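Enquirer: Sequence first, then the predicted structure:
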Amino acid sequence: MDKNILSKVLQTKILVFDGAMGTMLQSMAPSTNCCAELHNIENVELVYTIHKKYVDAGCDVIETNTLGANRIKLEQFSLSQLVKEINSRAVEVARRAASNETLIAGDMGPTGKFLEPMGRLSFDEVYRAYFEQAKILIESGVDLINIETMTDLHEAKIAVIAVKDAGDIPIICSMTYDQNYRTLTGANPETVATVLESLNVDIIGVNCGFGPEMTVEIVKRIHKVTDRYISAQPNAGMPKIVESKAKYSLGPFDMQSYAEKLVSAGANIIGGCCGTTEKHMKLIVQEARKFAPKKRKKVIFSKLASGSKTIFIGDKLVSKAVGERINPSGNQRIYSAVINGEFNTIANEAKMQESLGASIIDVNMSVRIGGKTKESDFMCSAVCEIQKIVTAPLSIDTISPKVMEDALKIYRGKALLNSTSGKDQSLEDVLSIAKKYGTAFVGLTLDDNGIPETAKERLKIAEKIIDRAYDKGIRKDNIFIDALVLTAASKQDRVLETIKTVKLIKQEFGVRTLLGISNISFGLPNRSMLNATFLAICLEAGLDLPIINPLEESIRNVIRASDVLTNRDVNAREFIALSHTKKRVTSKYIYRHKNTVHENIIQGDIKNIVPSIKKEEKKGLSAKEIIDAFLIPALEEVGEKFEKQEFFLPQLMMSAETAEIAFEYINAKLDENTKNSKEKKRKILLATVEGDVHDIGKNIVAIMLKNYGFNVVDLGTNVKAEIIVERALEEKPNIIGVSALMTTTMQEIETVANKLRESKIEIPLIIGGAVVTKEFATSLGAFYAKDAVESVKVAKSILTSTVKHKTHTNLSTNREV
């Protein structure tokens, strides 16, 4: 389908997608295999019947039964050899069920695995899997691609890039959020919108989750920051198990009542996810036909994002600045850290700049060793470490296209590429990368003839860069032009030309402007005063984004004072806050770098954790003392940060894995009596229930529990209830933990609980998973844990109660902890 045709339709009509596929399959064929996509081959008429129900209900779009039909996901069922057949047959059956007016969306979902460094998958592996699936779907005749139920923004980025490379077709990309309005890996709706918009996704969506009420709020937040069309496909509330079957809380009339709210919030597409049926969708179709789409607002600000945070840059917004200090040129400490592979030092430098007000962190890794460069390796290592502890977006500072591309493959957000010049080859290379990976970019006003002397000549180069960017389809708000600052010590007559260039660029083109402020004072005394004065002049001329040294207090003061006087800082809120929290930054603070066991755990520093432990051992500390003094307190702090949303899943996982390495090293030194005592007191049996191959959550829980001294017996995924009972009798654990991600497998938790009860196994049961609720746990007489951090707390509480009461049967029946 032509993108322009779809756009015209969405301007005048609310499109209605179909409802659930997985829960419909489960209700109509509850005893069949756990790979829903295999029905496309083995039970074609069942899939056809579901599609036909939605077509008859009046849905404009039906989605192929291919959510988990990428090669990586199918490998978990030993079905990867059927990738082509499963996907092509899915399109065939959908097309057969469709009317002449019905559109077919090729459905694509998560791989079910994490990317590096949290998991083992590389960018290229994930890209190949999505490219393969998209190519099959497109060649089989789908009208658009619907990437949905994504929980990791990094994985979603790769899926979008792969689909764009596979064919010119409209793309929807939808994420699912938790009750804190964050994706599994920590992205909020604004960040999702920023990243997907920059990748030129046609429609940004939200699906699955906790029901339509949350979906309305997410749609509102997306609508405020992007002019892209929006899709909303919520669940029918939350599931409850009634007579061993999942029943969702919202019926057809309940869901119908949310159609108007979703349209008012900004949705152009409404559909249904888990728990919705043709009855739900028929009423939603009737309701949606009453409303016209909400008009899109033109975006007048620029956006950059990390994996969890978005910053906004605009003429009426509080000023932002780029921190310049991560550059080995002229900075011996950074240079030494790079060549010695101490990228935790680089990350700490970035964190320090962020804490002092830098909104964006510039990362330059142009180091040569023995005449050779390892810039790409250095850049990737730096980006990887910085992402662990810094929420500010990054500026990838290099002139090498290869370095840019390698860094962008591992970056989870929307970066600023710094930079291209006006040279033809540089423009072609950098703009192509910016377009493909969805970034903003910096254009330098220089070309083959160097830096022009006059503002007029620099403006011509700027115009060339801007025109080329437009030709590539890069939006105006993603263009940053650097008018170039030459030192006043040698080019004093050029200073005013730079300022004139900034003014002209803003007047003529209205794009963003950027300058490296510190260059002005190079070679002169009292640099801080010169920098601050020059910055003040440039801000008045229209400078959008200064590159600064955040350690210069005078620079920070100029920015905040300027915002007050230009009405950017409404009611002087930022200025007053800065005045109340102002601290003197000493050289001791600037160059302090903690490389301790505690800090290594907090930062997820796998490389340095064992050397740090060895340092403590040399001081005479025993293994137990190191655990009690460093490891457990650090893990407690990580848990607190996770609960406060200062840390998200990537940070939690890296910290947990670092702690795991620490415990493996230390446990080898514990005496046998200590180890045996711990194992007897702290054994937990973990499993994902039958029919469910998702193990991400369970694996995180296992790592966290191990770090707290539990002897974890992990049975893996797709485990029958009988096996769980059998192993419980063998292992005699203190606790059993089971999880289910999908509604279709949630009832298996009840089966496990019943089998344990029938076998008279009175061992405390902890349950969790995306669809599991505290109410469901209570109904089973089980404990509930919403995430890995809470799992540890619940398990520790159970042990405390067990020790206190000497018996599991004395535990509270409502399982509140």
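Expert: Now that the structure is in, tell me what you want to look at.
Enquirer: Please count neighbours and contacts with C-alpha atoms only from this point.
Expert: OK.
Enquirer: which residue is nearest the middle of this structure?
Expert: L153 (3.6 Å; C-alpha atoms, centre = their mean).
Enquirer: quick one: that one from M404, how far?
Expert: Applying C-alpha to C-alpha, to the nearest Å, the value for L153 to M404 is 19 Å.
Enquirer: Surely the residue nearest to the centre of the chain and A187 touch.
Expert: Yes. Using C-alpha atoms under 8 Å, L153 is in contact with A187, at 7.0 Å.
Enquirer: what about the helices in the stretch 151-300 of the chain?
Expert: Secondary structure of the stretch 151-300 of the chain (DSSP state H, counting those that start in this stretch): helices at 153-166, 189-198, 212-225, 252-256, 259-265, 278-288.
Enquirer: Which residues does the last one contact?
Expert: Yep, that's helix 278-288 we're talking about. With contacts defined as C-alpha atoms under 8 Å, 6 or more residues apart in numbering, helix 278-288 is touched by 14-16, 18-19, 53-54, 57-59, 251-253, 255-256, 259-260, 271-272.
Enquirer: now swap in the third one and tell me
Expert: Among residues not part of helix 212-225, those counted as contacts by C-alpha under 8 Å, 6+ apart are 179, 181, 189-190, 193-194, 206-207, 209, 230, 232, 234-237, 255, 258, 261-262, 265-267, 296, 299.
Enquirer: Among those, name the buried ones.
Expert: By neighbour count, with 16 or more other C-alpha atoms under 10 Å, the contacts of helix 212-225 hold 181, 189-190, 193-194, 206-207, 209, 230, 232, 234-237, 255, 258, 261-262, 265-267 as buried.
Enquirer: How about the contacts made by S88?
Expert: Counting by C-alpha under 8 Å, 6+ apart, S88 touches 136-137, 140.
Enquirer: ok, structure two:
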Amino acid sequence: MSRPSSRTFLERLADGVVVGAEGYVFELERRGYIKAGPYVPEVILDDPDALRQLHREFLRAGADVMVALTYYAHREKLKDVGREGQLEELNRAAVRIANEIAAEGGALVAGNICNTWSFDPADPITSGEVVRAQYREQLGWAVEEGIDFVIAETNDFVGEALIGLEVCTELDLPAMVTFASVQPEKTYDGYDYVDAVKRLADAGAAVVGLNCSRGPETMLPVLEKIRAAVDVPIAAQPVPYRTSAAVPAFESLESPAGRAFPIALEPFAHTRFEMADFARRAADLGVSYVGICCGGAPHYVRAMAEALGRETPASKYSPALDLHPVLGDAGTEAQAGAHEVMGTWSAGA
């Protein structure tokens, strides 16, 4: 299949920061197309136009990559919702839709694999073969439909991440491998996060880094250590929520009403200004792939892309509060003030 972009993933990375956009399952759940809990992307088959629209909004907002929505589209998760018989149909359709929309703006297309919940570090050989078979299925179909590279993400185990990378290598695909960082210091199989990504870089990953779990303030310090430890490009796709040193991962956030994750996170949401500030800080740190994960939405992506100096198709409709009938010039001052406040907050004041 012909590719929508004539420039490869590695060539784009060499040219400058690549803007990513994820959070598909969270955003489509908010829109009423995915069930919270299993988070299986049934929308691909049930309402494909809803997925097309979200891809298109991310593209207009400045995303350089359309990620095929095959997160949690593996055999074990589809069993949970009784649709394992549609495994191939769902995976192929996801890549076709990503290709369709990517072609509208010359974007790259990423195949996607993720944590399977099948890997057992106590029995890495047997469980690893189960994982390997699932990845081979998904990526085999993705290659036939046409992808530029693979995002292997939300890894909790180094062992599982290495299997994903091995399958990508078998298929001669560049891989961006990122870890979730739910625990304060280490992966679930006991590797410091810096050591974890270094192992993947040494094993041949094209890009390594972090995604999900942590918001900007708890991800950036780890990214700084990663940048100093590896020679390959690094990636950062945080969640747009206020995590802290006390609560580094959004899965543990609690409000007065109780547990916030996954569907009561609104009180902790960042503004677009804060995510724009993250994009600038990450780029200054030397992050080559700057994106967003669960909770991501087009307005965040546009703000982040603009913070990196991009003018996007959606920039035509970026805020102009000076034209507001009530706020007028005060709106412009308020917006400038918001930028200043967010910059102060991000500096740790």
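Expert: Nice, thanks for sending it over. Here the structure is a predicted model, which is why all the values come from computation and not from measurement.
Enquirer: Can you turn the buried part of the contacts of helix 278-288 of structure 1 into a ChimeraX selection?
Expert: Buried residues among the contacts of helix 278-288 of structure 1 (16+ other C-alpha under 10 Å), as a ChimeraX selection:
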select :14,15,16,18,19,53,54,57,58,59,251,252,255,256,259,260,271,272
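Enquirer: can I get the helices of the stretch 151-300 of structure 1 in JSON lines with distance to S244 of structure 1?
Expert: Shown next, in JSON lines, are the helices of the stretch 151-300 of structure 1 (distance: least, C-alpha to C-alpha, whole Å):
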{"stretch": "helix 153-166", "distance to S244 of structure 1": "34"}
{"stretch": "helix 189-198", "distance to S244 of structure 1": "35"}
{"stretch": "helix 212-225", "distance to S244 of structure 1": "25"}
{"stretch": "helix 252-256", "distance to S244 of structure 1": "22"}
{"stretch": "helix 259-265", "distance to S244 of structure 1": "30"}
{"stretch": "helix 278-288", "distance to S244 of structure 1": "22"}
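Enquirer: Looking at the ones you listed, which is nearest to L46 of structure 1?
Expert: Closest of the helices of the stretch 151-300 of structure 1 to L46 of structure 1 is helix 278-288, at 14.3 Å (criterion: C-alpha to C-alpha).
Enquirer: So which bit of structure 2 is the helix or strand that the closest one is followed by matched to?
Expert: Heading C-terminal from helix 278-288 of structure 1, the first helix or strand you meet, by DSSP states H and E, is strand 302-305. Using TM-score structural alignment, strand 302-305 of structure 1 lines up with nothing in structure 2.
Enquirer: and strand 302-305 of structure 1, which residues are buried?
Expert: The neighbour-count check on strand 302-305 of structure 1 (16+ other C-alpha under 10 Å) flags 302-305 as buried.
Enquirer: how about those, which pair is most distant?
Expert: Using C-alpha to C-alpha, the buried residues of strand 302-305 of structure 1 reach their maximum pairwise distance at S302 and A305, which is 10.4 Å.
Enquirer: And what about A69 of structure 1, helix, strand or coil?
Expert: coil (DSSP: H, G, I helix; E, B strand; the rest coil).
Enquirer: residue contacts, it?
Expert: If you count contacts by C-alpha under 8 Å, 6+ apart, A69 of structure 1 has them with 37, 83, 86-87, 108-109, 133.
Enquirer: Look up how far S5 of structure 2 lies from G106 of structure 2.
Expert: For G106 of structure 2, the distance to S5 of structure 2 - C-alpha to C-alpha - is 5 Å.
Enquirer: So between the two, which is more surrounded?
Expert: Between G106 of structure 2 and S5, counted using other C-alpha atoms under 10 Å, G106 has the larger neighbour count: 18 against 15.
Enquirer: helix/strand/coil for the aligned partner of that one in structure 1?
Expert: G106 of structure 2 maps onto E101 in structure 1, with residues paired by TM-score structural alignment. Under three-state DSSP, E101 of structure 1 falls in the coil class.
Enquirer: do the one 3 residues further on as well
Expert: Reduced to three states with three-state DSSP, the structure at I104 of structure 1 is strand.
Enquirer: And for L28 of structure 2?
Expert: Applying three-state DSSP: L28 of structure 2 is helix.
Enquirer: which position in structure 1 aligns with it?
Expert: Using TM-score structural alignment, L28 of structure 2 lines up with L25 in structure 1.
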